[in-house]
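Student: sequence? don't have it. structure:
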C-alpha cells in the first residue's frame, strides 16, 4: 500500500508530463470579480478543457489590484501547469503603472495562448445628456474632470483603453477603479458613475435592456454584435483603435512541453462549433495562436501600453 501511495504521489507531482501533472483537479484563476468578461471566458475554457482532458477544473475568482493579486497567486503557485490564469492587458502589458509589485509578470508568468480579442464600448448612464460621441466630447470639455468613469481596476483593459481615449480625444475624465467590471457596471446603472469603456460582452446585455446608452465601439471596425453603432474613430476621435484581449497563462517555471500540450488542448477546444458560437454571441473574436506568437503579441502590446502609461502619466503607488 505504501509503495502504491509513493508512486501515485510521484505521478501527481511530476511536472514534465501534462497528463500526469494534471491528473485530478486543476484550477483556473480569474483575477476579477464574477460576472465580467474575463470571468465568463474563463468559465467557458475551464468547462471545455475539463471535458477534453477528463480533469475537474475549479474556477476561482481572486480580484484586486487590476488582476495582479490573482496573477501573483499563479506566479507563486505550482509550476506543473495545474493552475491556469485568465490573463489580461493589465497583467501582461500594463503592469508598469504600479511602482512595485510582489512579482514580475514578464518573468513569473508565461502566456499559453491569446484566447480572444473583444472590442470595448463607450457607455454612459441615461442621465448623461449626450446622444453620440461628439456630444459627449463637448460635454467632457465643458466640464473637465466632472465625469467619472469606472473600470475593472487599475491597469485593466477597461482602464487603459479609457486612458487612450482620454489622450486621443484630449478630454479630462476621472477614473474610479473597482475590483471587476460587474461592481463597476452596477454603479453605472445606479448612476453613481457616469460612464465606462467596457468590454462589449459584459456591456451588451445592459445596452440591449436600455439601462445604459452606447455611444461607440473602440475597435477599428464596427462590431457585428452592434452593427449600427459607429466606431469611436469614425464618430469623432480619428485614429483611435483599441481592443481588449485575454490570455490563458501559467507560472513562468512551467516546462515548455507542458505549456505546448496546454496550448494544443486549448486551441483544440477553440475550434469546437459550440465554443465558437458562444464566443460569437459574446462579441469575442477567437485567436488561439501558438505559444511563440502569443509571447510576441504580448511583447508588442507591452510596448504600446507602456507608451500610453508614460504619456498619460498613469502611476499607482
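Tutor: Nice, thanks for sending it over. What you are looking at is a predicted structure, and each value in this text was computed from that prediction instead of being measured. Numbering: from 1, shown residues only.

Student: hey, let's count contacts and neighbours off CA atoms from now on
Tutor: Noted.

Student: Do you have the strands of the protein handy? List them.
Tutor: Under the criterion DSSP state E, the chain carries strands at the ranges 25-30, 56-61, 83-88, 109-124, 148-151, 174-177, 195-199, 213-217, 243-251, 285-286.

Student: Which one of the ones you listed lies nearest to residue 232?
Tutor: Shortest distance between residue 232 and those, using C-alpha to C-alpha, is found for strand 213-217: 4.9 Å.

Student: tell me which strands and helices that closest one is in contact with?
Tutor: Contacts defined by 3 or more C-alpha pairs under 8 Å, 6 or more residues apart in numbering; DSSP states H and E place strand 213-217 against strand 109-124, helix 232-235.

Student: Of the ones you listed, flag the one that's most buried.
Tutor: For the helices and strands packed on strand 213-217, average neighbour numbers computed from mean count of other C-alpha atoms under 10 Å are highest in strand 109-124, which has a mean of 26.

Student: for residue 112, what are its contacts?
Tutor: If you count contacts by C-alpha atoms under 8 Å, 6 or more residues apart in numbering, residue 112 has them with 247, 248, 249, 250, 259, 260, 262, 263, 290, 291, 294.

Student: Spatially nearest residue to the third one, not counting backbone neighbours?
Tutor: Pointing back at residue 249 there. Taking C-alpha to C-alpha, 6 or more residues apart in numbering, and ignoring the residues beside it in sequence, residue 249 has residue 111 as its nearest neighbour in space, at 4.1 Å.

Student: Surely the one you found touches residue 248?
Tutor: Yes: here residue 111 reaches residue 248: they are 6.1 Å apart, a contact under C-alpha atoms under 8 Å.

Student: how many neighbours does the residue nearest to residue 253 when sequence neighbours are not counted have?
Tutor: Ranked by C-alpha to C-alpha, 6+ apart and with sequence neighbours excluded, the top spatial neighbour of residue 253 is residue 79, at 5.2 Å. The criterion is other C-alpha atoms under 10 Å. On that basis, residue 79 has 21 neighbouring residues.

Student: here's the one I want to compare it with:
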C-alpha cells in the first residue's frame, strides 16, 4: 500500500516536473542563431543609440550577436508589422517608442493591435518633456504662461516636433488640465522648435530633454517646467508642472523592447533578464544619464501595464481634443 501511494504521488508530480524541465531546456536552447532587434528609426536617433547600447550587452548575456536593423519610414508601421509577423521564437525583436501607443488611438483602421500582436519584454528607457521659452522671455514661471493663455489678449503660440508625437499630445493634455487654449504649431525637428523660440515666433515649446539639454545648460533656452511628476536629475532646479499648480500632471516618453506574441515565456523572461543586465552596465547608465534619459527596466508585467495604460490614456486625450490626422 505504501509503495502504491509513493508511486501515485510520484506520477502526479510528473507533469509539473516535465513542464519545468521542458521550460529549462527551451531556455537553454535559446538563442540558436543571431538575434535581430528592429528599430523603426534611422541611425543616430536616440532610440537607435539606446537600442545599440542594449544590443551589445544583451548579446554578451545571450551568447549570440544581437544585430540592430534600422527600418525607418511610414511612422514605423512597416517595422512593427514585420516583427509582428515574425516567427515567435525570440530571434526577432522590436524597439518601440511611446508614439506607437499614441498611434493606436490616432489612426483608424489600425494596421495592428499592439497588445494582441506583441509580448512586452522590458521598458528600456524613459525621458522627459520640457516646457521651454527663449532666454529673454518675460515668462519666468509656468504661472505666467497660464495667465497669458487665459487672458486671451492674443493667441498664444506653442511649438512641438510634428503632430501625433508625445510632445504634441503632452501639449494637448496640458490644455485640458490647465484649462487654457493656445495654437499648436508643428515643426519638423527639435532644432526647428528651438530656432522658433529664439526668434520669438512662438511663446513656448514642448520638447524632449535630450535634444534641448545643451541649449538649456548653455543658457540659450530656459526651462519653465518639466512635464514629469518628478524633477529631473540632470535639471534638478527645474520645477515640475504639478509643482506649479497643474496637479497630477505627469508625462514621459519611453522606449520598450517587445517580441512577437506567442513567444515562449521562458524566452521572454530570459530576454528580460538580459535587458536588465544591459541597463545595469556602467557604460550604458552613464551614456543615458549624459543625455538626460533614464533606464527604468522592470518586469515584463510592468512593461505590459505601461503599454496598455498609455494606449488608453492617449486615446482619451485624442478623443477629448478631437484630434484627427489624415
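Tutor: Alright, I've got the coordinates. Bear in mind that the values here come from a model prediction, so they are computed numbers and not experimental data.

Student: picking that back up, how about the strands of structure 1 in JSON lines, adding distance to residue 137 of structure 1?
Tutor: Listed next are the strands of structure 1 as JSON lines, based on distance: least, C-alpha to C-alpha, whole Å:
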{"stretch": "strand 25-30", "distance to residue 137 of structure 1": "34"}
{"stretch": "strand 56-61", "distance to residue 137 of structure 1": "36"}
{"stretch": "strand 83-88", "distance to residue 137 of structure 1": "28"}
{"stretch": "strand 109-124", "distance to residue 137 of structure 1": "12"}
{"stretch": "strand 148-151", "distance to residue 137 of structure 1": "14"}
{"stretch": "strand 174-177", "distance to residue 137 of structure 1": "14"}
{"stretch": "strand 195-199", "distance to residue 137 of structure 1": "12"}
{"stretch": "strand 213-217", "distance to residue 137 of structure 1": "11"}
{"stretch": "strand 243-251", "distance to residue 137 of structure 1": "21"}
{"stretch": "strand 285-286", "distance to residue 137 of structure 1": "29"}
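
Student: Tell me which of those strands sits most buried.
Tutor: When those are scored by mean count of other C-alpha under 10 Å, the highest mean neighbour count falls to strand 195-199 (a mean of 29).

Student: what helices or strands is it leaning on?
Tutor: strand 109-124, strand 148-151, helix 157-169, helix 181-189.

Student: With residue 157 of structure 1 as the reference, name the closest of the strands of structure 1.
Tutor: Ranking the strands of structure 1 by their distance to residue 157 of structure 1 (criterion: C-alpha to C-alpha) puts strand 243-251 first, at 5.6 Å.

Student: I'd like to know which elements the closest one is packed against.
Tutor: helix 68-75, strand 83-88, helix 89-92, strand 109-124, helix 157-169.

Student: Any chance of TSV for those, columns distance to residue 3 of structure 1?
Tutor: Converted to TSV, these look like this (distance: least, C-alpha to C-alpha, whole Å):
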stretch	distance to residue 3 of structure 1
helix 68-75	31
strand 83-88	27
helix 89-92	43
strand 109-124	35
helix 157-169	50
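
Student: Structure 1: matching residues for the longest helix along structure 2?
Tutor: Among the elements of type helix in structure 2, defined by DSSP state H, the one spanning the most residues is helix 300-321. Using TM-score structural alignment, helix 300-321 of structure 2 corresponds to residues 291-312 of structure 1.

Student: Please list the outside residues in contact with the matching stretch.
Tutor: With contact meaning C-alpha under 8 Å, 6+ apart, stretch 291-312 of structure 1 is reached by 89, 92-94, 96-97, 110-114, 160, 163-164, 167, 259-260, 263, 315.

Student: run the last query once more with 7 Å
Tutor: Contacts made with stretch 291-312 of structure 1 from outside it, assessed by C-alpha atoms under 7 Å, 6 or more residues apart in numbering, are listed as 92-94, 96-97, 111-114, 164, 167, 260, 263.

Student: Off-centre distance for it?
Tutor: 14 Å (C-alpha atoms, centre = their mean, to the nearest Å).

Student: mean shift of that stretch relative to structure 2?
Tutor: Mean deviation of stretch 291-312 of structure 1 relative to structure 2 after superposition (mean C-alpha distance after the TM-score superposition for structure 1): 2.3 Å.

Student: which parts of that stretch are buried?
Tutor: If you call a residue buried by 16 or more other C-alpha atoms under 10 Å, then stretch 291-312 of structure 1 has these buried ones: 291, 294, 295, 297, 298, 301, 302, 305, 306, 308, 309.

Student: re the thing from before, I'd like the distance between the alignment partner in structure 2 of the residue nearest to residue 249 of structure 1 and residue 265 of structure 2.
Tutor: Under the alignment defined by TM-score structural alignment, residue 111 of structure 1 corresponds to residue 120 in structure 2. Remark: distance between residue 120 of structure 2 and residue 265 of structure 2 (C-alpha to C-alpha, to the nearest Å) = 11 Å.

Student: With residue 145 of structure 2 instead?
Tutor: For residue 145 of structure 2, the distance to residue 265 of structure 2 - C-alpha to C-alpha - is 49 Å.

Student: what about the two, which has more around it?
Tutor: In this comparison of residue 145 of structure 2 against residue 265, neighbours counted by other C-alpha under 10 Å, the higher total goes to residue 145 at 19 against 16.
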